Each structure stands twice: as structure tokens, then as C-alpha cells.
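In: Here's my sequence, what's the structure:
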Amino acid sequence: MKNPCVAHRGFSGKAPENTLAAVRMALELPFVRWMEIDVQLSRDGVPVVIHDYTLDRTTNGHGKVREMNWEGIRRLDAGGWKGRAFRGEKVPSLDEVLALVSGKLRLNIELKTVNDMYPGLEQAVIDQVNARNMRDEVVLTSFDHGALQRIKALDPRFRTGLIYDSRSGDPVSKLQELQCSFLSIRFSRLNPLMASLLAEQGIQVMAWTVNKAREMRRLAAMHSDIMICTNRPDLWGDTFIGK
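Out: Next up, the predicted model:
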């Protein structure tokens, strides 16, 4: 059993991250089983797929995502920064991504929020996933403990995951406290002892962001269930399947 490959923000090594172009390129690789995306809310409450809290790095727009309506975000170019071939790519809505991947791969949907930055984000994401009958195809993850608690309060049937990036602390107890069965962790924070303990507890682990073959092999040697999240799913294929 090879460690599952997770395309980080789609095939973001070659296509502009969190765009439909990146999603489609990931879907072209048959060994990609999962994809990780980031979701925030526009000012008028539309769940949009974008990583940064501002539009500046990955679009030709400026300012905060939460301060622009969906119609304005939709008009931006989210691909030109990556290369001329991607000019005209748009910031997709969550619903567009769900429609594209439904029945094809599973999604790790990160809710990009801090405290009460996006009131209604959890409900909006839950509603769109349920509308497409995809609850069993997704895990909802976040750094924000409040967001994870709100998800469970709104619909306890959803699987949730904690994103963890600390050199200290006890992620296992925190996962239990938050009723999470999934841990998203920076790959450098993971060690064989932790990996074994998490596996014994039935916690699914995703290590991010792994873009070197030697790190992929090191993680695979820890445990066969560790999910490897990478900008370069093609490199995962070269490493575990061969050219």
C-alpha cells in the first residue's frame, strides 16, 4: 500500500494554486486520491477557494477577500501570476470545485479563519457539501479550534481535522477534545513515535507540504497510512510508481 497522494491546492507546482486549472491537472493523475483546498467567504457570503486573506499574491486584485463581493472577485485574473498560459483563470467558488471533483477524489477543505473572522463560514460550507451529497467525500479542517467546534455543533456527521504546526504540545489530546479524527501536520513536525501513536488512535494523518522525494520516502518509512500532501503530485508518482 503506497502512502496516499494529496494534491496541495490542486497541482499547484505547475498550475496556479486553488484554481480549476490546478484541479483539472490533479484529476489527470490517476494516483491522486485526495486534494487540499482553502475556503474563505466573500463579503456577500459566497464560499470562495483561495489561500491568502488578501487578493494581492494570487490575483491581479488588491485588498482583503472578505471585503469584496463574489462578483468582483470573479472578475479578477487568478492565473496570470503563474504564467501566460494561465491568464484568465478565475478564483473558483467552492461549489465549482465540488462539482468538478464529485465522485472522483476526496477533498480536505481547510476553513481559513481566525476567531470570528468569517461569521457563517462553517454553515455555508456545510450547506454546499450537503447540497451535493458529498459529506462522506470530504474532511473539514482548520487551525481554528472554534471553527471545528462550530462544525460539530452544526452537523456532527461531518468529519473534522485539526491543522497542527507546533514543536510542543500533545496533538492527540487536542484531537480528542475537539472530536477530530484527522490531523493535518507540517511534515517536519512528524516523527515515527507520533505517527505510530496516532495510527493506534485511529487518527488519519496528512503531512504537508512535501516537495522532495527523500522526504516522501522518509514519511513512507514511518507509516504506510501517512498521507503525503504535495505541490508536485507528479513527483509522488515518480517516487512511488516510477517513471
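In: From now on I want contacts and neighbour counts done on CA atoms only, so please keep to that.
Out: Noted.
In: and the next element down the chain from the helix or strand where S184 lies?
Out: Using DSSP states H and E, S184 sits within strand 182-186. As assigned by DSSP H and E, the chain's next helix or strand after strand 182-186 is helix 192-200.
In: Which strands and helices lie in contact with that following helix?
Out: Counting by 3 or more Cα pairs under 8 Å, 6 or more residues apart in numbering; DSSP states H and E, the packing neighbours recorded for helix 192-200 are strand 204-208, helix 213-222.
In: most tightly surrounded among the ones you listed?
Out: Among the helices and strands packed on helix 192-200, ranked by average contacts under mean count of other Cα atoms under 10 Å, first place goes to strand 204-208 (a mean of 22).
In: Out of the helices and strands packed on helix 192-200, which is closest to A153?
Out: Checking these against A153 by Cα to Cα gives strand 204-208 as the closest, at 21.7 Å.
In: relative to helix 192-200, how tilted is that closest one?
Out: With axes from the mean of the first three to the mean of the last three Cα atoms, to 10 degrees applied, the angle from strand 204-208 to helix 192-200 works out at 140 degrees.
In: and this one, so I can compare the two:
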Amino acid sequence: MRTKIVAGNWKLNKDKEGSKSLIKELKKAIQENPLQDTRVIVAPTFVNLSASVKAAKKSKIEVVAQNMHQAINGAYTGEVSADMLKAIGVATVILGHSERRTYFNETDAALAEKMNTVLEKEMEAIFCFGEVLEDRKSGNHFAVVESQLKNALFHLEGKDWSSIILAYEPVWAIGTGETASADQAQEMHAFIRSIIEKQYSTAVAEAVSILYGGSVKPSNAEEIFSKPDVDGGLIGGAALSVADFVGIINAI
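Out: Below is the predicted model of the structure:
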């Protein structure tokens, strides 16, 4: 049985006190919820990670990073390394988010290097990928997704996939209020699992958790999460509201 995951990407939101307060409210809201096989994850900004890790102690909330550099150290002004993250208790990182690809020109080749560092440092990655609206309209969305996965991940060995969570994000449905239908999400998630099975094995494909990321809300979460190949969500705006985020968690 695959692990269910609800991950909140806070992006460039919340200062130190705001981050601690949101985690405190979230802890209180879910403390009576057994959650069973569900992981609850939040990703604050770099400067608030340490305080957030401390705030989340003795709770079911995991704190992860929104990005990291592939180098271990060196002349990379403004960047953060795997060792720096691990030193403050962060062992999971989001990689390849569409905003990183779009605004900071992250390439599949760079993401492949970051994945190598994740594995070298015995960390875990939430790897993001997905098509833009033009790809969807032209019917090229399957080819784009397959290319992103192959270029960044398919050099890895089957055993490495125990450290990978996938997050499919149709770029046209991020921050737009638009959402892929539950059937569209299932269709793509099933396709993703099929190409992993072809490259590796049924066991690897069936074990990896694939999250849907694209304007998930309490009102649509249950329908999306009910699909057999959707294992949870990478949540943006709704993760900044405790009521909305808990509503999505409860929909798993």
C-alpha cells in the first residue's frame, strides 16, 4: 500500500512568526486525527526552516525545503546545500517546481544533478514536473511529461526510487484556479506509473507515491484523491489556510 501524502508548499509566504503560528495551529487541528498512513508535510521558506522544524517537534508534521543546490559547497552565492538542510533537521526537499523551472531556468540536466546529490546525501526528494497549457492543447502533454522524467530521473537505479516522491503539476492549473478534472489527473498519473514500470519494474512503479499539484481545494480534493493512481497532493495557496489544508488532509 502506497503512502498517502499531503504536502503544503508555502512558497514566498509567511515570516518567522507567521510560520511558527501556522504550524502551531495545524498541530492543534490534526492532533486528534490518527492520519494512519498519511504524511503531512509543510515547506516554509529557507530562512524559516529552522524555526519551523522546532515548532513542528513532537507532532505529525514534517518540515521540508522548497529547493537546494546540487553542489556540496563552493562559490554559489545565495544558495543552500544538502548538508546545510540536514544540519537543521530537514531531510526532504522539493525539486523542479514549475516556478523554479520558469522563473529560474532550472533544466532537466540541473535537476538530474540535484537528484544525484539527494541520493548521495541520503535525503528524499519531492520531484515536480508537468506540462504547460500549450502542450495540453496540442496533445503533447504525455510526451512532455515522459521527457521530463526520463531526462532527470531515469539514469537512477530502481532502488533509488524509495527516496523519490513524484508530484505531477499541470502548469496551467497552478495558481490559476483552474484544475484538471479528476479523470484527467488519473489519466496522467496512470501514464506516469506505466512509463516507470516500463523503465524499471511493476514493483517500483506501484511503490512510488504520485501527488497531484494544481489548485487542489477542500471542495475537489476528495474526488481527485479517490482515483487509484493519485496518492495525495502538493498544495499551494490552500496550504496557507489551516481550515483549507486540514479539509484537504481529511479528504485523503
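In: hang on, the earlier thing: what residues in the second structure pair up with the strand holding S184 of the first structure?
Out: Mapping strand 182-186 of the first structure onto the second structure (TM-score structural alignment) gives residues 165-169.
In: helix/strand/coil for the spatially most central residue of the second structure?
Out: Geometric centre of the second structure, nearest residue: I126, 4.1 Å, by Cα atoms, centre = their mean. With DSSP: H, G, I helix; E, B strand; the rest coil as the basis, I126 of the second structure sits in strand.
In: Now which residue in the first structure aligns to it?
Out: Counting by TM-score structural alignment, I126 of the second structure lines up with G161 in the first structure.
In: Quick check: what element follows the strand of greatest length in the first structure along the chain?
Out: Using DSSP state E, we find that the single longest strand of the first structure is strand 32-41. Going down the chain from strand 32-41 of the first structure, the next helix or strand is strand 47-49, by DSSP H and E.
In: The helix or strand that that following strand is followed by: which residues count as buried?
Out: Using DSSP H and E, the next helix or strand after strand 47-49 of the first structure towards the C-terminus is helix 70-74. By neighbour count with 16 or more other Cα atoms under 10 Å, helix 70-74 of the first structure contains the buried residues W70, I73, R74.
In: What of stretch 85-104 of the second structure?
Out: Under 16+ other Cα under 10 Å, the buried positions of stretch 85-104 of the second structure are L85, G89, V90, A91, T92, V93, I94, L95, G96, H97, S98, R101.
In: Not counting its neighbours along the chain, what's nearest the fifth one?
Out: On the basis of Cα to Cα, 6 or more residues apart in numbering, the spatially nearest residue to T92 of the second structure that is not a chain neighbour turns out to be E124, at 4.6 Å.
In: List the residues that contact the one you found.
Out: A91, T92, V93, V118, S163, I164, I165 (Cα atoms under 8 Å, 6 or more residues apart in numbering).
In: ok, the aligned partner of V40 of the second structure in the first structure to P192 of the first structure distance?
Out: Matched to the first structure by TM-score structural alignment, V40 of the second structure sits across from W34. The spacing between W34 of the first structure and P192 of the first structure, counted by Cα to Cα, to the nearest Å, is 23 Å.
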